[in-house]
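S.K.: Got a predicted model here, sequence first, then my questions.
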Amino acid sequence: MTNTENKPSSVFPIPSANVMSKLPTQFFATLVQNVNREIASGHDVINLGQGNPDTPTPPHIVQSLQQSAENPLYHKYSPFRGYAFLKEAVAQRYKEDYNVDLDPETEVAILFGGKTGLVQLPQVLLNPGDVCLVPDPGYPDYWSGVALAQARMSFMPLLKSNAFLPDYGAIPADDRQKAKLMFLNYPNNPTSATAPLSFYEDTVEFAIQNQIVVASDFAYGAIGYDGRRPVSFLQAPGAKEVGIEFYTLSKTYNMAGWRVGFALGNAEIISKINLLQDHIYVSLFGGIQAAAAEALTGPQDCVTSLVARYESRRDAFYEALSAIGWQACKPEGSFFGWLPVPEGYTSSGLAELLLREAKVAVAPGIGFGSHGEGYVRIGLLSDEQRLREAAERIGKLHLFK
């Protein structure tokens, strides 16, 4: 047997493009590794650190895929920009849920999951050195797209004192003038805050004044609590003239592994996204597109039940947190909670302690940006019994007075 120990994998150096060194660290990959290490050691870990839905896709959607998979039409390449019936389905859903009119042909792009669009958008709009306004804390994959475009980020702090909304007046004048793109995300990951229509109206005005494209990440658009449906950016007058919204089936229909998302809104921006995708993909498998259309146009009671389940979990978990002295505001939307760390701890230090001593995984706020320091993010993605158990385990560490 040939000894390959310490033998180089290539006979000459394999170069990397310079942009590869600019990519941010994959924060969630490290989080998963730490959790898996504890599980491999035989520990019972309650994982509240990730955003992966824990219940299955509704049966009628699965059945639609099973039936569609037998259709020979879908065994061929799909149309480059997807089937018209899927674009029509998401346009219908937006009309019914938000009273937003979308032209399926020109104002809808089908994506391989919402994340794909978030990373693609800076590449079609930004040149090296251009400025993108990014929320802090925010979803780390915004950073990835900006890095691949070799552009520069200007961070917008999301502070509790401003309801975790950006203060446009606080953006440095130079960055405001140079910015070409801005990401927003409500219901927000990680803070769980929601945005009122008045905020989006102000956003449209700000975008027009400064000629900035708005990208609204509406991944949690179906998940609002206490009887309030989250507001879509596209509901604001003039929104389609200045930007687009990203929507995904991952959270609304528990279809995270199916990778179905959409970019919706400004026709010129949609055209640019489609053009880039023409060079990368030949659209989604047709059977998945048919099942996605069934999700959007079929019975919506599964969505109502899902939101009710998350709300019940929220109430149970926050009651248990209050019992151990961990006081925090209940989430308004999304399936996340944003919890302040106790005095004397950093977000990473607390996350490490909880995993090591309580076998409860949470996501440190610093992983979402510098203004995430002082918080940890939890996911309401375990049943009520496990959420209560997580709080009880944490309570035994006596971290709260």
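M.R.: Received it, and whenever you're ready, just let me know what you need.
S.K.: use CA for all of it now, contacts and neighbours both
M.R.: OK.
S.K.: ranges for the strands of the stretch 201-350 of the chain?
M.R.: Per DSSP state E, counting those that start in this stretch, the stretch 201-350 of the chain carries strands over the ranges 213-217, 243-248, 261-265, 336-340.
S.K.: Make CSV out of those and add mean neighbour count and distance to Ser192.
M.R.: What follows is the strands of the stretch 201-350 of the chain, written out as CSV (neighbours: other Cα atoms under 10 Å; distance: least, Cα to Cα, whole Å):
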stretch, mean neighbour count, distance to Ser192
strand 213-217, 25, 13
strand 243-248, 26, 17
strand 261-265, 27, 21
strand 336-340, 24, 6
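S.K.: could those go into TSV alongside distance to Arg228?
M.R.: Shown next, in TSV, are these (distance: least, Cα to Cα, whole Å):
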stretch	distance to Arg228
strand 213-217	19
strand 243-248	18
strand 261-265	23
strand 336-340	16
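S.K.: quick one, which of the ones you listed is nearest to Met20?
M.R.: strand 213-217 (24.2 Å; Cα to Cα).
S.K.: Which residues does that closest one contact?
M.R.: 118, 180-186, 207, 233, 242-247 (Cα atoms under 8 Å, 6 or more residues apart in numbering).
S.K.: Likewise for stretch 314-323?
M.R.: Contacts for stretch 314-323 (Cα under 8 Å, 6+ apart): Gln327, Ala328, Lys330, Pro331, Leu380, Glu384, Leu387, Arg388, Ala391, Glu392.
S.K.: And for stretch 220-227?
M.R.: 186-188, 229-232, 247, 251-252, 303, 307, 311, 331-335.
S.K.: this is the other structure I want to compare:
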Amino acid sequence: MQFQSMRAQQVKSSPSMAVSMLAKQMAAAGEPVINLSLGEPDFSTPAHIIEAAYQAMLAGHHLYTAPNGYPELRQAIVNKFKRDNHLDYSLDEICIGNGAKQILFNAFLATLESGDEVITPAPYWVSYTDMALLNGGIPKVLACGAEQDFKLLPAQLDAAITPKTRWVMLNSPSNPSGMIYSKVELVALGEVLEKHPNVLILSDEIYEHIILSDKPFTSFVEACPQLKDRTLVVNGVSKAYAMTGFRLGYAAGPKALIAAMNKMQSQTTTCPSSVSQMAAIAALNGSQDFIAESTKEYRAHGQMVIQVLGQIEGLTLQMPEGAFYAFPKCEGFIGKKTPKGSVIKNDTDLAHYLLQEGKVATIPGAAFGIEPYIRLSFATSQQQLHQALNLLRTALAALI
């Protein structure tokens, strides 16, 4: 008996989660694996946020909420967009989900018809294309290599849009490349999109606060306010406040789209976690000192990782401007052999070798729609990074 629908058969499990789970299994079996595969901050959630969650449970905030969450949290999100991005939204232009991932899924579920195109610049976050497929869409992947700083170009976008285009995906700072679109670059993309009034824009800004360079972050709607009425800005508390397990994402967008997404949520997960919502209120309304302190650490980690990787012949890379990933091109190792005689045919083989023999978990570029690259998260301790880089350097040096 066939249990999977054709739609389910089209998609794969999250590559980053799959590698992370394998790394954890190896570690549980006693193998000394260092996991650099997941984008998960290696910090404890700030104490005042944990305390808010605890007090919320004591106060009885452990029941269902409305699908669009507590109004107090939506107000905190409205205030955040005003404070950080100079954007004005109303409460009915805000939706909340069980992580930014669910926000993205609900957006596609609410809007895509079979055969609609979702323009996705590569490298892209691993789940964009599969989410589109699951909801009947067709990912239209546009290669945006290192020669164009991993960014979508206006002419490239203009040439790709067709009458079937429903969404254009943007991600800044980018996972996996760490590149940030400047305000000028966003304005140029906006000028193209102005010519296509039926195209929706999804701006994934989950790494907004993790800035590693002097280049400022600009929200897409801040750069292109004329496109506010068809742009969904997606964000969340996972990365900025080390709250990945709280599963709390949010978005701002046009009222009709937000209403449709809330309807989808009412028929799937019902509502976001009540306790996580109270914790998110504390995160957004409380002290923002943690962001500055953690970003300082990420910068130091990134500089150290880039310096070490830059000394390895066969890898080429550039310093990320945001997020907490190194994304080196590994072309120099394709075609080499492992000590056991296996040929490294692609970046997936290389990532597999680094995990099995080097005991370092990384994600191959193929998972992000571009090859040959590997992605390493440096959102972990200095000690772990030093160990991981030494293991990686030794494993790569063993290839012949």
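M.R.: Great, that's in hand. Owing to the predicted nature of the structure, the values given are computational and were not obtained by experimental measurement.
S.K.: May I have the TM-score of the superposed chains?
M.R.: Comparison of the two superposed chains (TM-score structural alignment, normalised by the length of structure 2) gives a TM-score of 0.90, and 385 aligned residues with a Cα RMSD of 2.2 Å.
S.K.: what's the closest of the contacts of strand 213-217 of structure 1 to His60 of structure 1?
M.R.: Closest approach between those and His60 of structure 1, by Cα to Cα: Tyr247, at 20.9 Å.
S.K.: What's the closest one aligned with over in structure 2?
M.R.: With TM-score structural alignment as the criterion, the equivalent of Tyr247 of structure 1 in structure 2 is Asn235.
S.K.: can you pull out the strands in the stretch 1-150 of structure 1?
M.R.: 46-47, 108-111, 131-136.
S.K.: Nearest to Asn266 of structure 1 among these would be which one?
M.R.: Nearest to Asn266 of structure 1, of all the strands of the stretch 1-150 of structure 1, is strand 108-111, at 8.8 Å by Cα to Cα.
S.K.: tell me the average deviation of the closest one from structure 2 after fitting.
M.R.: With mean Cα distance after the TM-score superposition for structure 1, strand 108-111 of structure 1 departs from structure 2 by a mean of 0.8 Å once superposed.
S.K.: quick one on the thing from earlier: any chance of a PyMOL selection covering the buried ones in the contacts of stretch 314-323 of structure 1?
M.R.: What follows is the PyMOL syntax selecting those of those that are buried according to 16 or more other Cα atoms under 10 Å:
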select buried, resi 327+330+331+380+384+387+388+391+392
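S.K.: buried sites along stretch 47-59 of structure 2?
M.R.: Ile49, Ile50, Ala52, Ala53, Ala56.
S.K.: and the third one, what is it in contact with?
M.R.: In this case it means Ala52 of structure 2. Met278, Ala279, Ala282.
S.K.: By neighbour count, which of those residues wins?
M.R.: In terms of neighbours by other Cα atoms under 10 Å, the contacts of Ala52 of structure 2 top out with Ala279 at 25 neighbours.
S.K.: That one maps to what in structure 1?
M.R.: Per TM-score structural alignment, Ala279 of structure 2 is aligned with Ala291.
S.K.: again with Leu152 of structure 2
M.R.: Counting by TM-score structural alignment, Leu152 of structure 2 corresponds to Pro166 in structure 1.
S.K.: try Thr244 of structure 2
M.R.: Per TM-score structural alignment, the equivalent position to Thr244 of structure 2 in structure 1 is Ala256.
S.K.: Do I have it right that that match meets Leu249?
M.R.: Yes. In this structure, Ala256 of structure 1 is within contact of Leu249 by Cα atoms under 8 Å, at 7.1 Å.
S.K.: Would you quantify the distance from the match of Tyr247 of structure 1 to Asn346 of structure 2?
M.R.: 33 Å (Cα to Cα, to the nearest Å).
S.K.: So Met153 of structure 1: helix, strand or coil?
M.R.: strand (DSSP: H, G, I helix; E, B strand; the rest coil).
S.K.: can you tell me which residues contact it?
M.R.: With Cα under 8 Å, 6+ apart, Met153 of structure 1 has these contacts: Val131, Cys132, Leu133, Val134, Trp143, Val146.
S.K.: again, only using 7 Å
M.R.: Val131, Cys132, Leu133, Val134 (Cα atoms under 7 Å, 6 or more residues apart in numbering).
S.K.: can you check Leu133 of structure 2 too?
M.R.: Counted by Cα under 7 Å, 6+ apart, Leu133 of structure 2 has contacts Val11, Pro139.
S.K.: residue ranges for the helices of the stretch 151-300 of structure 1, please.
M.R.: All helices of the stretch 151-300 of structure 1, identified by DSSP state H, counting those that start in this stretch, fall at 173-178, 197-210, 239-242, 249-252, 267-278, 286-297.
S.K.: count of neighbours near Ser334 of structure 1?
M.R.: Other residues close to Ser334 of structure 1 by other Cα under 10 Å number 31.
S.K.: And it, what's its match in structure 2?
M.R.: Aligned partner of Ser334 of structure 1 by TM-score structural alignment: Ala323.
S.K.: again, but for Asp278 of structure 1
M.R.: Using TM-score structural alignment, Asp278 of structure 1 sits opposite Ser266 in structure 2.
S.K.: Next, count neighbours for the closest residue to that match other than its chain neighbours.
M.R.: Leaving aside its chain neighbours, Ser266 of structure 2 sits nearest to Pro67 (5.4 Å; criterion: Cα to Cα, 6 or more residues apart in numbering). Counted with other Cα under 10 Å, residues neighbouring Pro67 of structure 2 total 22.
S.K.: and Pro166 of structure 1, how many neighbours?
M.R.: 20.
S.K.: what residues are up against the spatially closest residue to it that is not a sequence neighbour?
M.R.: With Cα to Cα, 6+ apart as the criterion, Pro166 of structure 1 has its nearest non-adjacent residue at 5.4 Å, and that residue is Leu158. By Cα under 7 Å, 6+ apart, Leu158 of structure 1 lies in contact with Pro135, Asp136, Pro137, Phe164, Leu165, Pro166.
S.K.: Give me the buried positions along stretch 299-308 of structure 2.
M.R.: For stretch 299-308 of structure 2, by 16+ other Cα under 10 Å, it's Arg299, His301, Gly302, Met304, Val305, Ile306.
S.K.: right, and out of those, which lies closest to Ala23 of structure 2?
M.R.: Val305 (20.5 Å).
S.K.: so what corresponds to the closest one in structure 1?
M.R.: In structure 1, Val305 of structure 2 lands on Phe317 (TM-score structural alignment).
S.K.: where exactly do the helices run in the stretch 251-400 of structure 2?
M.R.: Under DSSP H, counting those that start in this stretch, the stretch 251-400 of structure 2 gives helices at 255-266, 274-285, 289-309, 347-356, 382-397.
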